[in-house]
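give me the fold of what follows.
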Amino acid sequence: MRSTMIRNLGIGALALSVVALGGCKTMGKKDDPGSNLPVADASAQLFDARGADRGRVDVYRDTDGLRLELVARGFAAGTYGMHVHAVGKCDAPKYTTAGPHWNPTNVQHGRDNPMGAHHGDMPNLVIEPDTIGRATLRLVGSRLSGDGALLDADGAAFVIHAKADDYKTDPSGNSGDRIVCGVITARAG
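Below you'll find the predicted structure:
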């Protein structure tokens, strides 16, 4: 009798847990209408040459341009260059199909270059040991669509490079191979 009662209590607790978790199914999702999280205007899922998921970039229209929210995972501790590239293609393994850095104003690369910086220039991503990389990036004066915009006829890609950007060497900051890439796509609807 006692073991039957304990077993029934266990089944009841399990059923209650399933119901409670079922109510959490959409909690925190960006597309949940009840969520407090803003819905990204565009995004890019980031992959390495083996096809492993390496993170995500969400793009939001902001009062002064575009804001990018990056989450990068699976990286060794170190410093990595990252840029917005001019073409929305990410053909592994070298990702050269992503084209050059996004440069609608036709200037040179690098914030420390007197002839730069272009819109695709980003600060370096610094990954500490045993952490996930996170960054908020701003593209002041940039637009998501229209003439000279991020998502023009051939799209755009977000690329992370093997080495740190030196912020001055044209055209790519001497940041090494392209090791992670994601095509930036507008939110449907």
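
going forward, measure contacts between C-alpha atoms and count neighbours the same way
Will do.

show me where this protein has helices.
Secondary structure of the chain (DSSP state H): helices located at 2-22.

grab the most central residue of it for me.
The centroid of the chain falls nearest to Val57 when counting by C-alpha atoms, centre = their mean (1.6 Å).

do you know how far that one is from Asp64?
Look at Val57 and Asp64: by C-alpha to C-alpha, to the nearest Å, they are 19 Å apart.

circling back: which residue, neighbours along the chain excluded, lies closest to the residue nearest to the centre of the chain?
Excluding the flanking residues, the one nearest Val57 by C-alpha to C-alpha, 6 or more residues apart in numbering is Leu70, at 4.5 Å.

pretty sure the one you found contacts Thr136?
Yes - under the criterion of C-alpha atoms under 8 Å, Leu70 makes contact with Thr136 at 6.4 Å.

hmm, back to that, which residues touch the residue nearest to Val57?
Residues in contact with Leu70 (C-alpha atoms under 8 Å, 6 or more residues apart in numbering) are 55-58, 133-137.

next, the second sequence, to be compared with the first:
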Amino acid sequence: MTIRNRLVPTIGVLASALALAAAFAGPSVAGGATRASATIVDLAGNDVGWARFVEDMTGIVHVNVHARGLTPGLHGIHLHRVANCTAPFTAAGSHYNPGGALHGLLNAAGPHAGDLPNLVVNDDGVGHLDATTDRVTLTNSPTTLFDLTVDQVGSSLIIHAGVDDQVSDPTGASGARIACGVIVAG
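Next up, the predicted model:
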């Protein structure tokens, strides 16, 4: 038997083992990135959008949000500490803030780990947000959005009725919670 004939089956076995290990590695791992998502619902429980989260190999989490049926303008949007989207969404708890910082991307003593730029909603009621953060992770760390020891669910994304002023503590004066999505691995 030649070296090539021995090497090809060995490579196949190794590739299968790596694929199997990735499938059981916690939050979805594909192409070197860790992924999570959320289906966003309004107060009546209607599906109004989605969020995607991808942690790249450098530890940066890319946040992509699409929502519809909202009032035009700017809306505060935050990661909250509890995976519960029971209306009126107060069970989602406060902003995700394991470091104990003050609220706001413009606050010298901030921001919370869960603070994000405002969601921009156009005149048709459709909003988009593309942002990045290094203040949270999707992998096992002190700032993970998941409780990896239990069920890989642990946080939510909340859209607020008003604009986040990015300074006022604790919520940026962004108003009522109008939409919510539980962040899940995968």
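
picking that back up, can you redo the contacts of Leu70 of structure 1 as CSV with distance to Ala13 of structure 1?
As requested, the contacts of Leu70 of structure 1 are arranged in CSV below (distance: C-alpha to C-alpha, whole Å):
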residue, distance to Ala13 of structure 1
Gly55, 36
Arg56, 37
Val57, 39
Asp58, 39
Gly133, 38
Arg134, 38
Ala135, 41
Thr136, 42
Leu137, 45
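
buried members of the residues you listed into ChimeraX, please.
Buried residues among the contacts of Leu70 of structure 1 (16 or more other C-alpha atoms under 10 Å), as a ChimeraX selection:
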select :55,56,57,58,133,134
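
which two in the contacts of Leu70 of structure 1 are spaced the farthest apart?
Of all pairs drawn from the contacts of Leu70 of structure 1, the greatest distance, 15.1 Å, lies between Gly55 and Leu137 (C-alpha to C-alpha).

filter the contacts of Leu70 of structure 1 down to the ones in strands?
Residues of the contacts of Leu70 of structure 1 located in strands (DSSP state E): 55-58, 133-137.

I'd like to know how far the nearest residue to Thr34 of structure 2 once chain neighbours are set aside sits from Pro9 of structure 2.
Once flanking residues are discounted, Thr34 of structure 2 sits nearest to Glu55: 5.0 Å by C-alpha to C-alpha, 6+ apart. Counting by C-alpha to C-alpha, the separation of Glu55 of structure 2 from Pro9 of structure 2 is 33 Å.

so between those two, which is more surrounded?
Between Glu55 of structure 2 and Pro9, counting by other C-alpha atoms under 10 Å, Glu55 is the more crowded of the two (23 against 11).

what do we get in structure 1 for that one?
Counting by TM-score structural alignment, Glu55 of structure 2 corresponds to Arg61 in structure 1.

surely its match meets Gly141?
No - here Arg61 of structure 1 does not reach Gly141: they are 10.6 Å apart, not a contact under C-alpha under 8 Å.

quick revisit: where's the residue nearest to the centre of structure 1 relative to Pro171 of structure 1, distance?
Per C-alpha to C-alpha, Val57 of structure 1 is found 23 Å from Pro171 of structure 1.
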